[in-house]
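**Student:** The sequence and its predicted three-dimensional model are supplied below.
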Amino acid sequence: MIRTLAIGLTALALAAPAATADAAEPTKIVLLAGRPSHGPGDHEFNAGIKLLAKCLAEAPGVEPVVVTGGWPEDDSVFDGAKALIFYMDGGGGHPAIQGDHLQRLQKLVDKGVGLGFMHYAVEVPKGIPGNKFIDWIGGHYETYFSTNPHWTARFESLPDHPITRGVKPFAIKDEWYYNIRFRPDMEGVTPILTATPDDATRDTPHTSPGGPYKHIQEAKGRPEVLAWVVERPDGGRGYGFTGGHNHVNWGDPNFRKLNLNAILWTAGLEVPEGGVECEVSAEDLKKNLDPK
């Protein structure tokens, strides 16, 4: 079933129990949505996470648990989880790096819990937070090194990986981050989505902080990794995905399926041969939007 946990509130049922393949205990996956951010239709973390949870609840043997409002007041909600998926504002205010949260996450990582970070949640300051993300998921967005223009990424081919099962080549406009600070020589990092920004994208001043950046311009013609995975020595898995600015993009079946597959994979589950199937209507996309 889907459970939701708002900050300071107890869990409540949002949907009927999902069918399970057998009587085995379902795999618990905690999906964390950040606080309202940006204008209507952008950074709709609450609506996006609940949409993904709806789809995951339809997958056999999966128990998605939704946390809204950022980091839970009682992180016992993480007990027994096989993966945590973060979709929220990042940077210096990232909920995952406040107080002792990095240390708490490290304890979960040491137990083999998978971690996934989507869009702004892949951004943390360099130094201790950045180094943790490099260890956990292979890389992170680094201010003034990475960049964040809005552009249409064209994924003309996809690697042979469980996360790409059932996903067809596609193109979609989003705030795709690139020039991610990865491990040296991409050690242990498997690219999942790769696209080449055009020259206008590299030259645009419309980034935050404002561009263009010389080192970004000098790399014209280079393909960029926009989603990636790692398998850690502790047995856990990590996933980074830089898209997700525009809520409407969750309506794209390939964009959606790739992330649903990635969530299952990050939790150590087998991804179905055709990928995670889930129908999403225009009405579904309008549900749970933040009042902005």
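**Tutor:** Now that the structure is in, tell me what you want to look at. Numbering: from 1, shown residues only.
**Student:** C-alpha from now on. contacts and neighbour counts both.
**Tutor:** Fine.
**Student:** The helix or strand containing Leu51 packs against which elements?
**Tutor:** Per DSSP states H and E, Leu51 falls inside helix 45-57. Helices and strands touching helix 45-57, by 3 or more Cα pairs under 8 Å, 6 or more residues apart in numbering; DSSP states H and E, are strand 27-33, strand 62-68, helix 253-266, helix 282-286.
**Student:** Would you indicate which residues of the last one are buried?
**Tutor:** Using 16 or more other Cα atoms under 10 Å as the test for burial, helix 282-286 gives Leu285.
**Student:** Any figure for the gap between Ala153 and Val167?
**Tutor:** Taking Cα to Cα, to the nearest Å as the measure, Ala153 falls 15 Å from Val167.
**Student:** Which of the two has more residues huddled nearby?
**Tutor:** Ala153 (22 against 18; other Cα atoms under 10 Å).
**Student:** how far is the host helix or strand of that one from where the chain is centred?
**Tutor:** Applying DSSP H and E as the criterion places Ala153 in strand 151-155. Its chain's average C-alpha position is 18 Å from that of strand 151-155, according to Cα atoms, centre = their mean, to the nearest Å.
**Student:** do the same with stretch 47-61
**Tutor:** Distance, centroid of stretch 47-61 to centroid of chain: 14 Å (Cα atoms, centre = their mean).
**Student:** in it, what's buried?
**Tutor:** So for stretch 47-61, counting by 16+ other Cα under 10 Å, buried means 47-59, 61.
**Student:** Comparison target below:
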Amino acid sequence: MRCLLPLLALCTVFAADVAPETGGPDPIPATGPGSRPLRIFLRSGPKSHGPGDHDHPAFLRDWLPLLKERGAQVEGGDVFPTAAQLAQTDVVIIHRQVGGNFKPEEREIIDAYAKRGGGFVVIHAGAVAGGGASDDYYRDLLGGSWRQKVTRWREGPMQLNFVDHDHAITKGVADFGMKDEIYYDLDMLPGIHALATAPTPKKKGDGFESQTQVWTYEKEGAQRAFVFIPGHTYVNFSRPDVQTLLLRGIAWAGRKPVETLEKK
């Protein structure tokens, strides 16, 4: 037995030297030396509605270079991203008509991306799916979405009122009004974090009921989502307050500091 002890010790050392690493490489830090740029895929679509509204091609044209100028790696277009593309993506921006109307094979790609902690930023009609089970799926992905035959809309002057002024995305941004479009009676999960609301046409007491228009949603161990319901009228994307919210929301969804894409 005494003779076996040195041999056992030697075997233990050897096994430790040759055992494969199971933890993988250290994660790339969000900031500082060795950090990588935020990787974004912008899912766009054809223009819909009248002049100046739902101008998805203009958003793609203007925001691809804007995001690149802020240091992000960006690609995008009307075509659905491949699994290989999303494997190299931190944030998917969805700004297109019926943005959640995924084919079965597309849903598989989205599921894999969400499960690994991918980020979603969804703007206006990007929060609409195709009805039925697709509405349930999209609600569960984003924390809330349009519900066919239930959700309503109102186009015209709107007022965005912040209900969380201390969140990193909204900090320092004042309530504001603009001509755009709200959605109300959305299908919302209780786990969303409301950032801003807007009055709806629904009467409540002596006034009108306010409902959430901007929110975040996190699923533990999986996706992050930032949803911005305004965005009907294209000129509003030039507003500094709207740009600030979107740029911060994109960074937040990508698990970067919210100031990552703001001008230095």
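**Tutor:** Sure, I can see it. A quick note: this is a predicted structure, and the numbers were derived from the prediction, not measured.
**Student:** how about the helices in the second structure?
**Tutor:** Taking DSSP state H as the criterion, the second structure carries its helices at 4-18, 56-69, 83-87, 104-115, 133-142, 240-253.
**Student:** For Met188 of the second structure, find the nearest of these.
**Tutor:** Proximity to Met188 of the second structure (Cα to Cα) singles out helix 133-142 among the helices of the second structure, at 6.8 Å.
**Student:** quick one: the strand holding Ala153 of the first structure aligns where in the second structure?
**Tutor:** The aligned range for strand 151-155 of the first structure in the second structure is 156-160, by TM-score structural alignment.
**Student:** With the first structure overlaid, report how far that stretch is off on average.
**Tutor:** Superposing on the first structure and averaging over aligned pairs (mean Cα distance after the TM-score superposition for the first structure), stretch 156-160 of the second structure comes out at 2.3 Å.
**Student:** Give me the residues contacting that stretch.
**Tutor:** 175-182, 196-199, 213 (Cα atoms under 8 Å, 6 or more residues apart in numbering).
**Student:** Swap in 10 Å and give it another go.
**Tutor:** With contacts defined as Cα atoms under 10 Å, 6 or more residues apart in numbering, stretch 156-160 of the second structure is touched by 174-182, 195-200, 210, 212-214, 230, 233.
**Student:** The residue lying farthest from the centre of the first structure and Lys214 of the first structure, how far apart?
**Tutor:** Largest separation from the mean C-alpha position in the first structure: Ala23, at 29.5 Å (Cα atoms, centre = their mean). Note on Ala23 of the first structure: its distance to Lys214 of the first structure, by Cα to Cα, is 57 Å.
**Student:** Which position in the second structure pairs with Glu283 of the first structure?
**Tutor:** So Glu283 of the first structure corresponds to nothing, using TM-score structural alignment.
**Student:** shouldn't Val62 of the first structure be in contact with Gly268?
**Tutor:** No. Using Cα atoms under 10 Å, Val62 of the first structure makes no contact with Gly268, being 11.4 Å away.
**Student:** who has more neighbours, the two?
**Tutor:** Val62 (25 against 18).
**Student:** Can you report how many residues neighbour the equivalent of Phe86 of the first structure over in the second structure?
**Tutor:** Using TM-score structural alignment as the criterion, Phe86 of the first structure maps onto Ile94 of the second structure. Neighbours of Ile94 of the second structure under the rule other Cα under 10 Å: 24.
**Student:** Can you give me every residue that contacts Ile94 of the second structure?
**Tutor:** Contact analysis of Ile94 of the second structure by Cα under 10 Å, 6+ apart lists 41-45, 56, 100, 120-127, 227.
**Student:** hmm, try it at 8 Å
**Tutor:** Going by Cα under 8 Å, 6+ apart, Ile94 of the second structure touches 42-44, 120-123, 126.
**Student:** Name the member of those with the most neighbours.
**Tutor:** Phe120 (29 neighbours).
**Student:** contacting residues around the equivalent of it over in the first structure?
**Tutor:** Using TM-score structural alignment, the partner of Phe120 of the second structure in the first structure is Leu115. Counting by Cα under 8 Å, 6+ apart, Leu115 of the first structure touches 83-86, 109, 136-137, 237-239, 266.
**Student:** thinking again about what came up before, are any of the contacts of stretch 156-160 of the second structure buried, and which?
**Tutor:** Counted by 16+ other Cα under 10 Å, these give 179-182, 195-200, 210, 212-214, 230, 233 as buried.
**Student:** so which of those would you say is closest to Ala16 of the second structure?
**Tutor:** Looking across those and measuring by Cα to Cα, the closest to Ala16 of the second structure is Leu195, at 50.8 Å.
**Student:** per the alignment, that closest one corresponds to what in the first structure?
**Tutor:** Per TM-score structural alignment, Leu195 of the second structure is aligned with Ile192.
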